[in-house]
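In: Here is a sequence together with a model predicted from it:
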Amino acid sequence: MKTKLMLLLLTIAVCGISLIMLRDWATLSPLKREESVNMLSQAVIDEQQAVYLIADSKKTLQKIDADGRLVYSVSSKLDSSSTNTFLFNDVTTDSQGNAYVLITVLDQYGLKVSGEHILKISRNGRQKTMLYTALASEDDNLMRVGRIQSLQVVGTELHFFSRSRQSASLQSISTSNQLQQFPTHLASFELPSDRYLKEVTGITPTIMTTKQGYLYLVQEDQLQQLFPNNDEPTLHFPIEVEIEIGGKQHIYYIDAHEAAIKRLIPQDNGATIENVVTLQQLSQAREDIDWQSLNHVSLQGEQIVVTALGAVAVLNPAGELQTVVAGYTYSMNQLAMRVLFWLIVVGLALLTAYTVRYIYVVMLQRKLYLLLKQLLLVIPLLAASMTWLSYTVYHSVSEENKKDTFNQLKILAANGKYLIDGDMLQQINSPRDYRGSAYATIKEQLNEVFPRSRSDHDGLYNTIYRYMNGQIYVVMDDDDSVTMFQPIEPTESDKLVIERGTVELGELSDETGNWLFALGPIYNSSGELVGIYETGKDMVAITSSNIALLHDIIKIVLWISLVLGIVITIMTIYFLSSIRKLRRSVNQIAGGEWDIEVEIRTRDEIEELGERFNMMATAIKNYVLEVTRLSSAYFRFVPQQFLKVLGKSNMSDVELGEQQTKHMTILVCNMRRFHELSATMSTKDNFAFINSLLKQLGPVIREHGGFISRYLGPGMLTMFPNHTNYAIRAAFHLRLSLNSYNAQRAQQGLPPIELGIAIDAGDVMLGIIGEEQRLEGSVISNQVQLTLDLERLSEQLGVSVLLTAQARNALELARAEHCRHLGWIQLPASKEPVQLYDWYEADEPHIRQLKIETKKVFEKAIDDYRSGRFYDAREGFVYVVKRNRYDLAAKLYFFASDQFYQEGTQPDWNTALRIS
């Protein structure tokens, strides 16, 4: 059971680990072959025409091959345990299909930059190498974008710019180095003191754009202003600049005001600007795609790659649409991985269901500790309750946090008209006003409430929009990547603020992330609407706060569950202690300790159960004592060994007719000339004498593993289930015990008595005979009757212990020396003669010595007798009798030899000595 459970749990663990390893393939639609791109911010194409997309609001890098198949999808999250936000902000490629990405690390609120990483991703997306890391300090006050820009691969080097407010330095690192490295400084570029750098790209030449909307060409340390041609205020300015070096220097950029991709061609007297494509033209060419906005432009050879929010357009130099990437397909391997993920999910669900069933149906039906059973029942209920409580609390608190956030934003947005001077805002009319007096005044007003250097800004961001000529423009934003006077397509919330002057709340998703926001109107001193104030929070901050809340809830719930589990366990152990007392007492009773009394003072049903147990224990004790007395009485009549031979443990199991055949040794011992002694005693004295003799002899039989089958007056028929040697040893000790008994009789002035002992071995049948109301154990065997006859014969032969050949063969070598062959004896009741032996080790010492001295002559005479040499036999027996006048066997053989010598043998003579 334990092995099976461990295998199930191990399999579940393997499935869980597999799901973690395959988590990137998790999807609700594993069989879906096609997928749309989503929330694009940048796209580039390599030499193999593979497209690299920064998608999902800068959270994912996707590579799509020339056939439209997804090669890989990589998350920007470098550290899954971190609360920081990780965003892809740039991507480039090399000729081998490796990608180089810039990952910007933001704080937990998704606003302030804490570091930047340059990561190399192999062509199949499986290997990731960190090439460079740059940390940002609190004083840098970098918001949403860091210092690194414009990744470009040149040979085996990766070039990039590190920018400050008015300058940039070109640096490089090796693309082949597998370790993080310090960059090599290549060049530096400076802007005029009243210009503020926004974007820098290209190497030779280099293009720089400013926050005021200027575009400069840096070539041979010369700074040339290409856009605009003059310093007149204008709403047109270049963003997302890309430069092509060919026969001519073509500079491509996005004109956010016109929502168009433009091409700037430097000339000696300025620059020529051409339209490449507009957002409207793309929408007309492919009406099935929701282009929404232009976000990035890049170049690959003569191809122009335009990134919109919902698709990527590839144009030729004439601006004609060649290819559109609006989605991708999965390869069969990727589909297989997605299906495999769900197969493992289904398998895990089935395994979990089976394991739960096994635990709660199969295991609980088996013998388990009560504490374990209770924990198996309580812990899941407790876990389910705590999970439901956690979800309820989390959902309730997170919703409340969201409401509180909206209320906070609403108050801030409503106070925007007081925080921001509308007359000052009205003076800002173009990007040229960046960091002008009006801009500085408004910025100072905001910093008094929301200083950028504060670490406790709680993730709030601020954006100020200028409303003029029916259009909304970004004027000021905490995001350093935003350029002044980028036009904004009015949302329904914007329209309500403009039309009604109300504070509006909402949620927004774009290429930069997901946001909660509040909008409030900004008026000038004449009461005219001149702008909109927006404040909000990145959903990253709210999600991070909710995750932190969830972690706190889980910790609290785990502590509560742990405390409850400990309390339940302690209570269960306390209650089980009384039950364990009862169990120990039961085990003691089962072990034969009857004087048991359990003490329980719980003042409940268990105490009452203890009292009933004590009553039961007393009753059992009395009953067992009675049964023990009865069993002891039974064993006086039926030996316990007799029951064991029958395979029974007590008398109640015995039934009429049950029998067993077994090879056993039979020993019969009986007092000789008992009738002569009995005639001299009264009946009472007879019984007293018989009992005293049997009391002397009975223990000897039991000590040697035998049991008494029945009594023969002053003798007994005994059986030995073990080896015959045990019976022979018992015979020896019976003779010693008799000597002791005769010594006691001599002290009382009584004559000694003599025992005859006969031993045989063979198969005997033990069984139950009688009728239903009267049963008796009996032994039935020819060997039993033969042994009884041999015991009577032993007196005629003058032998103390008479053995058959089967018994003699079991004699130990040392004891066999005191054994002589008696030849074959023909009993009156037997058809076949019996080969007998005289074992005289237990005889009186002088008799034993005489038999030892005459043994060879006696056995030689036996051989002569059997061979028919009766004269030689008679002479041999005469010699024995002369030496040992107590040898009755020699006398019997002498008379038979003499008769046969004088008269000859009968025709039926079988060489055996006949004894009547």
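Out: Arrived safely.

In: Going by C-alpha atoms from here, please, whenever you check contacts or count neighbours.
Out: Noted.

In: So in this structure, which helix runs the longest?
Out: Longest helix of the chain, by residue count under DSSP state H: helix 539-590.

In: Tell me where the stretch 751-900 of the chain has helices.
Out: With helices called from DSSP state H, counting those that start in this stretch, the stretch 751-900 of the chain shows them at 782-797, 805-808, 813-816, 845-867, 870-883, 888-903.

In: Which among those helices is found nearest to Thr483?
Out: Evaluated with C-alpha to C-alpha, the helices of the stretch 751-900 of the chain place helix 813-816 nearest to Thr483, the distance being 119.9 Å.

In: Counting neighbours, which bits of the closest one end up buried?
Out: Arg815 (16 or more other C-alpha atoms under 10 Å).

In: Any buried residues in the helix or strand where Glu607 lies, and which?
Out: Take DSSP states H and E as the rule and Glu607 turns out to sit in helix 605-637. Residues of helix 605-637 classed as buried: 606-607, 610-611, 613-614, 617-618, 621, 631, 635 (neighbour count, 16+ other C-alpha under 10 Å).

In: Below is structure B, check it against A:
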Amino acid sequence: MRSRVLRILFIVLAVIASLVQNIVLSPGKLDNIVGIAAAAGGDTLVAQVEGGDLVFRMADKRGVYRQTMKIRQTSGGETSSVADFAVDDSARVYLIRDYADALTQEYLRQDLEVYDLSRWFSKRVAVHPLENEAGVRYKWLSLSSVAVLMGVNGDASELTRAAFDPADLAKKGTPASKGTRTYSIDPAEGIYRAVPASSQVAYATMSGKVYLAAEGAAATEIYPARELRELMYPMFIAPYDGEYVLIGEQESGDISLLNLADGSTSVLQGGSERFTGVSNYAPSDILTASVRDGENYTAVVRNNSTGFYELIVSEAGSYSVVGRLTSGLLFKVLSMLGGTALYFVGLLLLYAFAVAVASQVRGSRTILLKLAFSALPLLAVALVLFGVFSYNAYSDSISGSFQKQVEDEGNLLTALFGTESFNEIEYPYDYTTEGYRYLDQQMRTRAVYTRTAYYEGGRLYTGVDRDLPCFYPFELVLNSEEIRMHREAAFTGETQTGEISDRMGRRVICVTPIGGVEGDTVYLLETSIPSANMDRYTGAYLRNYIIIAAVFLLVIGALLLVVFMRVLGPLVRIKDGLEEFSEGNRRIRLESDTRDELSDIARVFNKMAGDIDVQLYNLRGVSDTYFRFVPQRIFRLLGKDNLGDLQPGSHVQGDYNVLCVNLWLSSDKMPLRAEQELINRFFNIINEISDQYDATLVVDSVNLCSLKVICPKDGEDGVSIALAALAQIDGHNASAALHSRLDVTFLLHRAELYYGICGDEQRYIPAMISQGLEAMTQRLPLIRQLSSRLVVTQDAYATLDSERYYNRFIGFLGDRGQQSRGLYDFYDGSSPEIIRLINDTRLTFDKAMQLYQQKRYYDAKNLFAVVLRENQYDNVARHYIFQCEKKL
């Protein structure tokens, strides 16, 4: 019966774990996109980077995929990246794959690989090396009745086009070539994207132009072929037929047919014209596209509200939006079954191991074996846990070292280049200038990967980049984390470091902001190092630790056996005395003729037997009263069960959301009795609501006017407690006399704190230590000047679901710098009329705050004045008007 129940329990746990893995934690958001390829029937092949894998999924126009495959990015000291790929009607994927050294990113080789997504196993069907004597590196792949590979030679002076039969590529062995053509191109312009056009090749340059290349002749510019007055470079280019190519213009957003003969364009769809049935997007939102023909294509757009990407799928002119990828029903069922089976087997093996150890401990006839089988597994677990913690600490240290290295490289390049170098290359038609060539040359010679970006007019644009044209929208990197870091660096003016995974693999990157000369542009310098350099160190550390731990376990195991054998003899007498005491003989006393710890055990037992009745009596008395003075939630916060477990040093330490509550007493003198009642009312409100949320209330002053509430469970608890307290305070103030009203300020801040028991053996005192929280508390009078009753710092704001509340950004605490904190005003507790007025003026207020942060005080003052005219109760706007006047 018991084994049956356990099997059922294991099955349930395995099903739950599989559900969490395949549904809850299953990736579906469109991010870290390597590329897309439009397939037949409205399907799209999407390639993404997930962890250390390149994941390909064939999804329909609803975002449901039934075919998928994974390719390791880093293996055997090599890191692979995808240059281009295409998919045919039989779900075969043709992939140009570049290989580079995992540590240095030095280019090694290039392969054309063919995969069959319809297979269950062994999806790769053929690999063709693309080595050639001319040093051509292929970058683009076009698939129709033939597979066309296009690439450039080392100095980018020639474009090579090679054609193959797709059926030959899907077979092992060397495929037969269907012809190779070579075209002369302008190396100064570079190539961003090339497409075949009959016997010619049309290509978009790195400076945003379109050229037509023919054999035996110089490449000619066909678009725009005139002096640029606005940014009209193509966001994407795709083959259409022998006489036309399809382009998407950046400025207008128009999707147009470009006539290769005369360079004329005809608009297929206007840039501002919304897609039919898709009200959120227009062609001007397209970042990149994969086109089969004029009515069948897939485009990538960015959802500005979520920060992730979405697909616009056109099938015969019918449009649909794909916001996330989900597996098909059969795929989900199979994944669920496979995951459940693996988890079930794992639980069975773990249970079998535990049963084997327990049976040896219980069934052995000697204590020696019991101790050995209980101590050695625990020692092994301790070594594993210690190894995990030490490995994480070492990994963090190595990561910090490499982050410092890329940051130093960024600072070095910043000092080397300066803003003047970047000003020379701000627009695409300046791509061929001396400034661009100088920067490009310098960056390519660095030991780290380097590129630049611009932040101008609230948008990010590409700068010097070996893969992307200058001044294209930076969203082309198709990586939300990288975009976030660049925006954060531009907005805060501070260097941002971190680790990301993208088409080049896992990298430690640093984004260094460089101020623009005009003041409206921020130049951003990105430097990065492959994470494989860190893995080299951490892998060696892990191998050494495993060897040392195994030797240590063997030595300690042998020593423990010797010690256990010496201890077992006197334990028999102690066992007999304990058995008699347990049977009710309270007069039993133990005798010992040794002078070691066992004699101490006998002495302690004898003392305990004499005092046990007194202790029981005292404990009964204490248990009736101590909860009145020390609430149980303090025990739970400290991880203790009762008061007796507390001792100096019992503590918790970590990052917590702490609600600081301050009662401001009137300057008018009031009777002490009335003041006591007012303070008591204030304390009762905060204490009662804190109890409801199982939060820990800490008294910060002897007069109870300053309280702190530690919210250990959920970051949202602090906001909920404050709003509930404000509701009760408003109810009290509505019926109270003016001098008896509660004037309370709430500040929610997230900081590292130490909360525990201090003192000595005579007296225990709960204490809370937090330098960050103390600094914020000291500045509560300054926060009160903003007249906001509930203020949340940016540290706590990041842990909240801010969409649930009415809130707005109200600036920084003090002068903006490393010690400043962004503040957010949560005004849910205000009256409906005040909430309406604040919401009505929200856009004007936010714009005024932006101008204030840019030190445009005159413009900010005028906008704050507009806010105050529409909402005379907005004391925050009034405060900033005075601040602007001081600044001016």
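Out: Looks like it came in fine. Treat the numbers as computed from the prediction; the structure is a model and nothing was measured.

In: quick one: TM-score?
Out: For this chain pair, the superposition-based TM-score is 0.52 by TM-score structural alignment, normalised by the length of the second structure; 534 aligned residues with a C-alpha RMSD of 4.6 Å.

In: about what we covered before: report the angle between the axes of the helix holding Glu607 of the first structure and helix 539-590?
Out: 40 degrees (axes from the mean of the first three to the mean of the last three C-alpha atoms, to 10 degrees).

In: Now do the next helix or strand after helix 605-637 of the first structure: which range of the second structure does it align onto?
Out: Using DSSP H and E, the helix or strand that follows helix 605-637 of the first structure towards the C-terminus is helix 640-645. Aligning helix 640-645 of the first structure against the second structure (TM-score structural alignment) gives no matching residues.

In: buried set for helix 640-645 of the first structure?
Out: Buried-residue list, helix 640-645 of the first structure, by 16+ other C-alpha under 10 Å: 640-643, 645.

In: again with stretch 219-238 of the first structure
Out: Quick answer for stretch 219-238 of the first structure (16+ other C-alpha under 10 Å): 223-228, 235-238.

In: so which two of those residues are the farthest from each other?
Out: Maximum distance among these (C-alpha to C-alpha): 22.9 Å, for Leu223 and Leu235.

In: Which residue ranges of the stretch 201-350 of the second structure form strands?
Out: Along the stretch 201-350 of the second structure, counting by DSSP state E, counting those that start in this stretch, strands occupy 210-213, 220-223, 234-239, 244-249, 255-259, 265-269, 288-293, 296-302, 309-315, 318-322, 326-327.

In: what's the closest of those strands to Ala489 of the second structure?
Out: strand 296-302 (20.2 Å).

In: quick one: contacts of that closest one?
Out: 36-38, 42, 44, 285-291, 308-317, 475 (C-alpha atoms under 8 Å, 6 or more residues apart in numbering).

In: just checking, Ile420 of the first structure touches Glu448?
Out: No. Under the criterion of C-alpha atoms under 8 Å, Ile420 of the first structure is not in contact with Glu448, lying 11.2 Å apart.

In: what's stretch 764-782 of the second structure aligned against in the first structure?
Out: Under TM-score structural alignment, there's no match for stretch 764-782 of the second structure.

In: for stretch 684-694 of the second structure, that is, sorry about that
Out: The aligned range for stretch 684-694 of the second structure is empty, by TM-score structural alignment.

In: Show residues contacting that stretch.
Out: 633, 696-697, 709, 711, 717, 721, 724-725, 728-729.

In: repeat that with 7 Å
Out: 633, 696-697, 717, 721, 725 (C-alpha atoms under 7 Å, 6 or more residues apart in numbering).

In: Same question for stretch 27-34 of the first structure.
Out: By C-alpha under 7 Å, 6+ apart, stretch 27-34 of the first structure touches 328-330, 335, 338-339.

In: Can you tell me which of the contacts of stretch 684-694 of the second structure is closest to Lys575 of the second structure?
Out: Using C-alpha to C-alpha, the contacts of stretch 684-694 of the second structure come closest to Lys575 of the second structure at Arg633, 38.8 Å.
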